[in-house]
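1. Predicted model, plus sequence, below.
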Amino acid sequence: MRTYPLPRPWARPANLRTPAVGAVLLVLLLLLGQGRPLPLAEPQQKLSLRQVLAHLEPYRREAVVREFLALKASAEILTGRPGARAVGRLLRLELYNQSYGRPSAFDDPEAALAASRRWLEALGSLKRGSPPDTRDLPLALQHVLPHREAIRRAAQGLHFPSGVLAAIVDNEQYGGDKALGLSRGIRSLADGLAESLSESTGSAGLLARTLGLAQMSWEDALKQQPRLARFAAWPYPTFPQTELEARQALEDPAANLLLTASRLRGYFNAALGLPRDHTRYLAGHWLYYLGPAWHNWPTGAQQQATWPYAFHGFFKGLFYQALFATR
């Protein structure tokens, strides 16, 4: 089975700093687009789990199936039947992607199931009112919890679950903490230099196009005014009109979250086949996959890839939704 190299899971194409690297990534994404995208019909759902795992030895395949069913049962206790269906859908996608050489979070089924169990254990602790053990989970609680009220307001203002937005913030901040903080330090330096350039020249060019708590591009920020007006969700007297104003808004956590939530709501409406001006509240556990996946790698979300950002983002959404409900 032919496979293709993947971009680093925690780095979005929008974060690239040079045209040369951008060109390389464009070629890479074109190659990925010629791979095995999953159409909306989701052919992996037509296969039984044992068919998806046909390449495994029988004893190992049966052990994986048993653990898969046990995890779904646990998820149903914790999140109800709709949540269990979403957990099962994610795991089926991950196992399918592993089997067919597509982007996946893990190299083998057992690792994916073990990670899922750890997430459900942490979720179970929250549901029981006990402090969850998160030591081995890819979480950036120290960066998310100080902004939980702003996250709630932004998500509620755009009418979707706050866990989705919290998962995106966590993914971005967890990625920034990697390499002993080197990534975060370089990003902060680039953001400061970009703002200085935009003040002096009117534009920072290709430098630091995304910034702030949820790492949103200033170009996308400037496009959010009509949607935020429809939702009556922008509390400030004026809306950014220039690159510099957009950068300054994105450096403010509350404004950054509102702009990110607006962009995300636009994607949800499109992905779910809703009118552009649809404003009713959206619900459903699969939003916890769609939101973080699309925010990080739109092509991967369209192809229903399960790279680490998307896989863990789903469980982070469940986790933060429950955590915010207890505080």
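-> Alright, I've got the coordinates. Numbers count the residues shown, from 1 in each chain.
2. switch to C-alpha atoms for all contacts and neighbour counts from now on
-> Will do.
3. what's the closest non-adjacent residue to Arg118?
-> The shortest distance from Arg118 to any non-neighbouring residue, by C-alpha to C-alpha, 6 or more residues apart in numbering, is to Leu137 (7.7 Å).
4. Name the SS class of the one you found, please.
-> coil (DSSP: H, G, I helix; E, B strand; the rest coil).
5. quick one, longest helix in this protein?
-> Criterion DSSP state H: the longest helix present in the chain is helix 58-99.
6. what's the following helix or strand after it?
-> helix 109-128 (DSSP states H and E).
7. counting contacts, what elements does that following helix pack onto?
-> Under the contact criterion of 3 or more C-alpha pairs under 8 Å, 6 or more residues apart in numbering; DSSP states H and E, helix 109-128 touches helix 58-99, helix 308-325.
8. What's the separation between Ser196 and Ser125?
-> With distances taken as C-alpha to C-alpha, to the nearest Å, Ser196 is found 46 Å from Ser125.
9. check contacts around Leu197.
-> Shown here is Leu197, whose contacts under the criterion C-alpha atoms under 8 Å, 6 or more residues apart in numbering are Ser203, Ala204.
10. Let me know the helix or strand that it is in.
-> Assigned by DSSP H and E, Leu197 falls in helix 182-201.
11. Now do the buried residues in that helix.
-> Going by neighbour count (16 or more other C-alpha atoms under 10 Å), the buried part of helix 182-201 is Arg184, Arg187, Ser188, Ala190, Asp191, Ala194, Glu195, Leu197, Ser198.
12. next, the one to line up against it:
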Amino acid sequence: MAVQRVDPTRLRRGRLVSVAVVAVAVAFSPTVAPLIDRLLHPPQTAPLTLPLLSTPPSTSAEVQAYARQVQTFQSALDELQVGERRRVTLSEQHFQVFLQAWPLLGDARTQALLTLLTAEIRNQNQARGRRSVFSSPEAALNNAEDWLRFLSWATVPSHAPNRVPRAGLRGAAELEAAAPVPMAVRTVLGHAQDIRAAASAAHLAPGMLAAIVDNEQSGQGKLYGLAGVLRTLTDTVALRTSESLGESGLSGNLSQTVGLAQMSWQDALLQKSRFHELGLNLGQPFPENEAEARRALSNARAGLLLTASRMVGYLDEQEGKSARPHISAQTYFTGPGWHNNPALLSSGQTWPYAWNGFFKACLYGVLLAD
């Protein structure tokens, strides 16, 4: 398909207009001003104190399951040259995390959690030159326990005889207030139907896709994920500029990613062949240029389908097409990791986006009933 050449003079004029629009909007917009004020003066709320999570007695089946992780964990401690007394304490806490996670997450997700913990602790070895989330094994284990306490409070009835995790125990605002990190539960649950539909069509775990949306949307005003207080504004400016001039120009540099899951319009255009392969239906003609891709990504249903298609491509590369459907517990970490930074994930590194994404996926796996 021939690409129409854009007049350079018109393009330069469009770029200047884009800059002017952004500057004026930031200075005077009644929509942007409250966002900036909220960023500079975040509301102060007292943190909720969640009940401590009890450690149930171990069974022979649990001990056998835990034994699969002992050697790799101890090897990670060897790399850090942990002393004997500290090793005993860490080993006890590691086993405690396992016992707390097992009834809450089930075997597969518990094993995935322990694998993630081992990777994180290995990455704390400075000789490896890798990123890690925490500076010590204690901090990693403590944070895992904080997440497990939150997940139990959020999904397990406290007085029910059968303490099986289920949805509907807490309101979205409650969950956001009690979460260990900023979360966008209201946004995710507001798009639950679209998330389930996209995950089902692409044969992915809904909780994993929901975790990606949460990571991106909870970044509003927090510089977390790819979000920011001016995102909606810059997305709109870039879309309008690309529609009128054929490309977004400078405004596009401020809006590289679009939509609930913050996917780039360039990646969206690359999904056409995989859409055909997976039998996905966008519900509209597949985008052929920047403006159409931005418009599609701005639509919740279409944007999530494009994001899910891209995720299948990444997981095919990592696990192989033979592993489809990609719904294993391991994807609760690798999915958000691939979405955010494939280079970090493929080199075995751990970082907050992917670490928190794992636990968020565990939560949404219950709330969206994976």
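-> Thanks, I have the structure now. Please read these numbers as outputs of a predicted model, since none were measured by experiment.
13. that older thread, which part of structure 2 lines up with the longest helix of structure 1?
-> Mapping helix 58-99 of structure 1 onto structure 2 (TM-score structural alignment) gives residues 84-125.
14. now stretch 149-161 of structure 1
-> By TM-score structural alignment, stretch 149-161 of structure 1 lines up with residues 193-205 in structure 2.
15. Aligned counterpart of Leu259 of structure 1 in structure 2, please.
-> Superposed on structure 2 with TM-score structural alignment, Leu259 of structure 1 falls opposite Leu306.
16. go on, Arg118 of structure 1?
-> Matched to structure 2 by TM-score structural alignment, Arg118 of structure 1 sits across from Asp146.
17. Relative to His159 of structure 1, how far out is Ala261 of structure 1?
-> The spacing between Ala261 of structure 1 and His159 of structure 1, counted by C-alpha to C-alpha, is 9 Å.
18. Specify which residue of these two has the higher count of neighbours.
-> Under the criterion of other C-alpha atoms under 10 Å, the comparison of Ala261 of structure 1 against His159 puts Ala261 first, with 28 against 19.
19. The host helix or strand of the more buried one: what's the following helix or strand?
-> Using DSSP H and E, Ala261 of structure 1 falls within helix 253-271. For helix 253-271 of structure 1, the following helix or strand on the C-terminal side (DSSP H and E) is helix 287-296.
20. for that next one, packing partners?
-> Packing partners of helix 287-296 of structure 1 (3+ C-alpha pairs under 8 Å, 6+ apart): helix 162-177, helix 253-271, helix 298-302, helix 308-325.
21. which part of structure 2 lines up with it?
-> Under TM-score structural alignment, the match for helix 287-296 of structure 1 in structure 2 covers residues 331-340.
22. with structure 1 superposed, average distance for that stretch?
-> Its aligned residues in structure 1 lie a mean 0.6 Å from stretch 331-340 of structure 2 after superposition (mean C-alpha distance after the TM-score superposition for structure 1).
23. mind listing what's buried in that stretch?
-> Neighbour-count burial for stretch 331-340 of structure 2 [16+ other C-alpha under 10 Å]: Thr331, Tyr332, Phe333, Thr334, Gly335, Pro336, Gly337, Trp338, His339, Asn340.
24. Check stretch 306-317 of structure 2 too.
-> Buried-residue list, stretch 306-317 of structure 2, by 16+ other C-alpha under 10 Å: Leu306, Thr307, Ala308, Ser309, Arg310, Met311, Val312, Tyr314, Leu315, Asp316.
25. Stretch 136-143 of structure 1 now?
-> Buried, per 16+ other C-alpha under 10 Å, within stretch 136-143 of structure 1: Pro138, Leu139, Ala140, His143.
26. corresponding residue for Thr242 of structure 1 in structure 2?
-> Matched by TM-score structural alignment, Thr242 of structure 1 corresponds to Asn289 in structure 2.
27. Show me what Tyr309 of structure 1 lines up with in structure 2.
-> Aligned by TM-score structural alignment, Tyr309 of structure 1 pairs with Tyr353 of structure 2.
28. Arg230 of structure 1 versus the residue nearest to Arg118 of structure 1, what's the distance?
-> Distance, Leu137 of structure 1 to Arg230 of structure 1, using C-alpha to C-alpha: 38 Å.
29. Now do Gly83 of structure 1 against Lys72 of structure 1, distance only.
-> Distance from Gly83 of structure 1 to Lys72 of structure 1, by C-alpha to C-alpha: 9 Å.
30. Off-centre distance for stretch 264-279 of structure 1?
-> 17 Å (C-alpha atoms, centre = their mean, to the nearest Å).
31. quick one on the thing from earlier: can you pull the contacts of the match of Tyr309 of structure 1?
-> Counted by C-alpha under 8 Å, 6+ apart, Tyr353 of structure 2 has contacts Asn215, Tyr224, Gly225, Pro336, Gly337, Asn340.
32. And it, how far from Asp37 of structure 2?
-> As judged by C-alpha to C-alpha, Tyr353 of structure 2 and Asp37 of structure 2 stand 25 Å apart.
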